[in-house]
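Colleague: sequence and computational prediction follow.
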Amino acid sequence: MACSAAPNFTRLRIPIPNISSPQLFSVRCCCISSSSNNNNEKKKEAKKKLSSQSSWEAEDAEGKDYLYRLGQEADNMNIAVGQRRGFIDQLFVGNFLGQDSDIVFDYRHKVTRSFQYLQGDYYIAPLFLDKVVCHIVKNYIAHLLNVKVPLILGIWGGKGQGKSFQTELIFQAMGLEPVIMSAGELESERAGEPGKLIRERYRTASRVVQNQGKMSCLMINDIDAGLGRFGNTQMTVNNQIVVGTLMNLSDNPTRVSVGQDWREEDITNRVPIIVTGNDFSTIYAPLIRDGRMDKFYWQPNREDIVNIVDRMYQKDGISRDEVVKIVDTFPNQALDFYGALRSRTYDRSILEWVDEIGGVENLGNKLIKRRKDESLPVFIPPEQTVEALLESGYSLLKEQKLVMETKLSKEYMKNIED
């Protein structure tokens, strides 16, 4: 008995007593096999037609289901997915986008810093410049060097010595576009979020190198404020994960996971990490060991301070000799003290300007609710003089002494017995 192309099992009249007949049994098997093959061919054709119209069954580079893999990734919020020819509908990929274009890079680009606000001529200490530039260059050519290159540069020292500002000036001079984080981002109400954020920011800096052709790095300001142990402060899970993440980045700077399965072809460009802080002795010791972190203690000497303050006051017409007089009048002060002098001299001029626009009572209406065609009086900056700067300096010095000498907490608690 021959099998038809589309068998119909209702036509087979096989008597029950003869079911053991080899001839009848073989016919039934032949018909079933033919039917199964035809059904499989139809399914393949239907699947083929579906794939030619849609990307729901597209495969990734490993041959796995693309959308299923996306669903497995962290919170299904992976914004690193761009339009790639061969994996995403051709409708969304044109010649104007290129063969491998990232449609969401403009979103991530916002986390980088361009330093457009740094206008003017600033002084960069040569020792500081040499250390930062050397660390960045060594990491970009680490594959050419036959030495172990630490991924992290830890810049630490006293408060207000210009660690972050000097670093940003160097970035601007090098044309480097960094990703900058603060210590406030190292803690979260959700366990694991800060560690994941560091890995994402590191990968973002890597994509700046790959997609824009610019140098980049990851910078974390005041890291000891987020990871340091002060007295009886509590160690949280996020603190441990952040430390572990930074240690792992130092050991594996080109393999960075953000929560999804590891993919062999997912190689990240190595980018240097720079952290600033005041006291690195409060940080977990294995993180700051020499193999992972290159440490640089920044304490500007008198010449550095004079040069930096001279550039700061140059546009105000203050001569270098007058700057030396100011620095010698207030020795052992941080660099931000001399910037505060200039800011304090503006106080009297600002109060006079407030009176010109209508006084304190009308301040909100003038600053916030004024009409579009209504302009404010022009603010005229005060003329800077050595006398005014010295007067501001003595005022700041008095406030510093009051903070150190007047301990109101003891005054409040003096009548309470232990």
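Modeller: Thanks, I have it.

Colleague: going forward, measure contacts and count neighbours with C-alpha atoms only.
Modeller: OK.

Colleague: so where does the residue most central in space within the chain fall, helix or strand?
Modeller: The chain has residue 201 as the residue nearest its centroid, 3.6 Å off, counting by C-alpha atoms, centre = their mean. In this structure, residue 201 is located in helix 193-207 according to DSSP states H and E.

Colleague: tell me where the stretch 301-418 of the chain has strands.
Modeller: With DSSP state E, counting those that start in this stretch as the definition, the stretch 301-418 of the chain shows no strands.

Colleague: residue 103 touches residue 84, doesn't it?
Modeller: No - the pair residue 103 / residue 84 is not scored as a contact, 9.9 Å apart, by C-alpha atoms under 8 Å.

Colleague: neighbours around the nearest residue to the residue nearest to the centre of the chain once chain neighbours are set aside, how many?
Modeller: Beyond its immediate neighbours in the sequence, the residue positioned closest to residue 201 (C-alpha to C-alpha, 6 or more residues apart in numbering) is residue 179, lying 6.7 Å away. Neighbour count for residue 179, taken as other C-alpha atoms under 10 Å: 24.

Colleague: second structure for comparison follows:
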Amino acid sequence: MALSFPFPSKPRFPLHFHSLPPTNKSPPPSFSLHCSKSSFSENSDDGEKDGQTEVPRRLSKQSSWEAKDSEGKDYLYRLGKEADNMNIAVGARAGVIDDLFAGNFLGRDSDIVFDYRQKVTRSFQYLQGDYYIAPLFMDKVVTHIVKNYMADLLNTKVPLILGIWGGKGQGKSFQTELIFQAMGIEPVILSAGELESERAGEPGKLIRERYRTASQVVQNQGKMSCLMINDIDAGIGRFGNTQMTVNNQIVVGTLMNLSDNPTKVSIGQDWRDSDVTNRIPIIFTGNDFSTLYAPLIRDGRMEKFYWQPNREDIVNIVHQMYKKDGISRDDVIRIVDKFPNQALDFYGALRSRTYDQSISKWIDEIGGVEKLGDKLLTRKKNEKLPTFTPPKQTIEALLESGYSLLKEQQLVMDTKLSKAYMKNIGD
């Protein structure tokens, strides 16, 4: 792929040409440089001589490499210093840089990954179908988001963070994403795994950058946005003798600062009076917020919501999950009553377990386990795999899968192999 680079109007270092000593070798081939007339024509105002005065050449009247801002400072330098863009990302945009350098070989934008680099928000095209949202859950999330967008109009203190916590596998993240989809929100979502780095300060800066990105969604796209951090306690919670790192402290301090100053967010740039960030609501999900730093979860900064779906919520959510399989509501109630005190993800795993026998049969149809790699990865272009037929869901098959999962759960609790492995340690 050919790349073109813009050059400044004047060389940054003197050019010297020296004649080479004669050799017995054949002379190197000669090269000639051709310039397009459209770029350096005699009638253009790029440069001209008037007696002894030579006007400096300009690349173009609209060259972004020589543009100045309102304060007379270099445009691209300030752009790279103060925004989360890169000079090459802006400089390669059609209409910003000369067509001579942008070219048409990749369309109007020569930086083909620009859109992908800037796209850190989440869309929900994968959420196809009709899902059930618990009314209490929806009311809490929607109220928190609307309160933050109306904070300037309300004569009260509005916490920036909503912490949704509760037991494992209760659908906290999934229900929240369903609400985002229903409201048309384009959120920025972080995971607890991104809250640690080998470089001190990186996770804290990442949070501030993502917060500003959500603000840009509001400002530039006219869409509602928010910042969501999943499993926050797994990232910055304190468990037993786990080590508290510098990044843990910086992340906590960053989140506390965002709660106290939601419209002034620094990523290292020089401050300007006009650099005001839109207030963006933040949502946490987690299992145990008592492991978090106490000043972070105080009521002025975080509003806490304990999510424990009741029986009616579980029946409605599971029924919506099994509705396309032809399972009636009465059958769902029977399943829920057979396996009480289970998290919502148990009923999803129960349905997934019923596919195991059909998948084993499909493997035999394509030639067995020895042929899996060839058939799945390196098969010929026109070769088609046998059609996979999903199993027909019945109440008997679902109950059988449920009992199997229940036995595995109990086996883990009863065996506790870790104690057997460690019983002789310290003797």
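Modeller: Structure received. All figures in this text were calculated on a predicted structure; none of them were measured in a lab.

Colleague: care to give me the TM-score?
Modeller: Overlay of the two chains. TM-score (TM-score structural alignment, normalised by the length of structure 1): 0.81; 369 aligned residues with a C-alpha RMSD of 3.0 Å.

Colleague: where in structure 2 does the helix holding residue 201 of structure 1 align, residue-wise?
Modeller: The counterpart of helix 193-207 of structure 1 in structure 2, counting by TM-score structural alignment, spans residues 202-216.

Colleague: ok, residues contacting the matching stretch?
Modeller: Residues outside stretch 202-216 of structure 2 that contact it (C-alpha atoms under 8 Å, 6 or more residues apart in numbering): 84, 120-121, 187-188, 194-197, 225-227, 247, 250-251, 254, 265-267, 277-280.

Colleague: mind giving me the PyMOL command for buried ones among these?
Modeller: To isolate the buried subset of the contacts of stretch 202-216 of structure 2 in PyMOL, counting by 16 or more other C-alpha atoms under 10 Å, use the following:
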select buried, resi 120+121+187+188+195+196+225+226+227+247+250+251+254+265+266+267+277+278+279+280
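
Colleague: now, which of the contacts of stretch 202-216 of structure 2 lie within strands?
Modeller: Among the contacts of stretch 202-216 of structure 2, the residues falling in strands (DSSP state E) are 188, 227.

Colleague: so which of the contacts of stretch 202-216 of structure 2 are in helices?
Modeller: Secondary structure from DSSP state H places 247, 250-251, 254 of the contacts of stretch 202-216 of structure 2 in helices.

Colleague: could you dump these into JSON lines and include distance to residue 295 of structure 2?
Modeller: Output for those, formatted as JSON lines (distance: C-alpha to C-alpha, whole Å):
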{"residue": "247", "distance to residue 295 of structure 2": "17"}
{"residue": "250", "distance to residue 295 of structure 2": "14"}
{"residue": "251", "distance to residue 295 of structure 2": "13"}
{"residue": "254", "distance to residue 295 of structure 2": "12"}
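
Colleague: residue 341 of structure 1: how many residues sit nearby?
Modeller: Applying other C-alpha under 10 Å, we find 20 other residues in the vicinity of residue 341 of structure 1.

Colleague: apologies, that question was intended for residue 315 of structure 1.
Modeller: Applying other C-alpha under 10 Å, we find 12 other residues in the vicinity of residue 315 of structure 1.

Colleague: what residue of structure 2 matches up with it?
Modeller: Matched by TM-score structural alignment, residue 315 of structure 1 corresponds to residue 324 in structure 2.

Colleague: now the residue mapped onto residue 416 of structure 2 from structure 1: how far from residue 230 of structure 1?
Modeller: In structure 1, the residue paired with residue 416 of structure 2 according to TM-score structural alignment is residue 407. Residue 407 of structure 1 is 20 Å from residue 230 of structure 1, where distance means C-alpha to C-alpha, to the nearest Å.

Colleague: same check on residue 340 of structure 1?
Modeller: Distance of residue 340 of structure 1 to residue 230 of structure 1, computed by C-alpha to C-alpha: 28 Å.

Colleague: since that was my last question, I'll sign off now.
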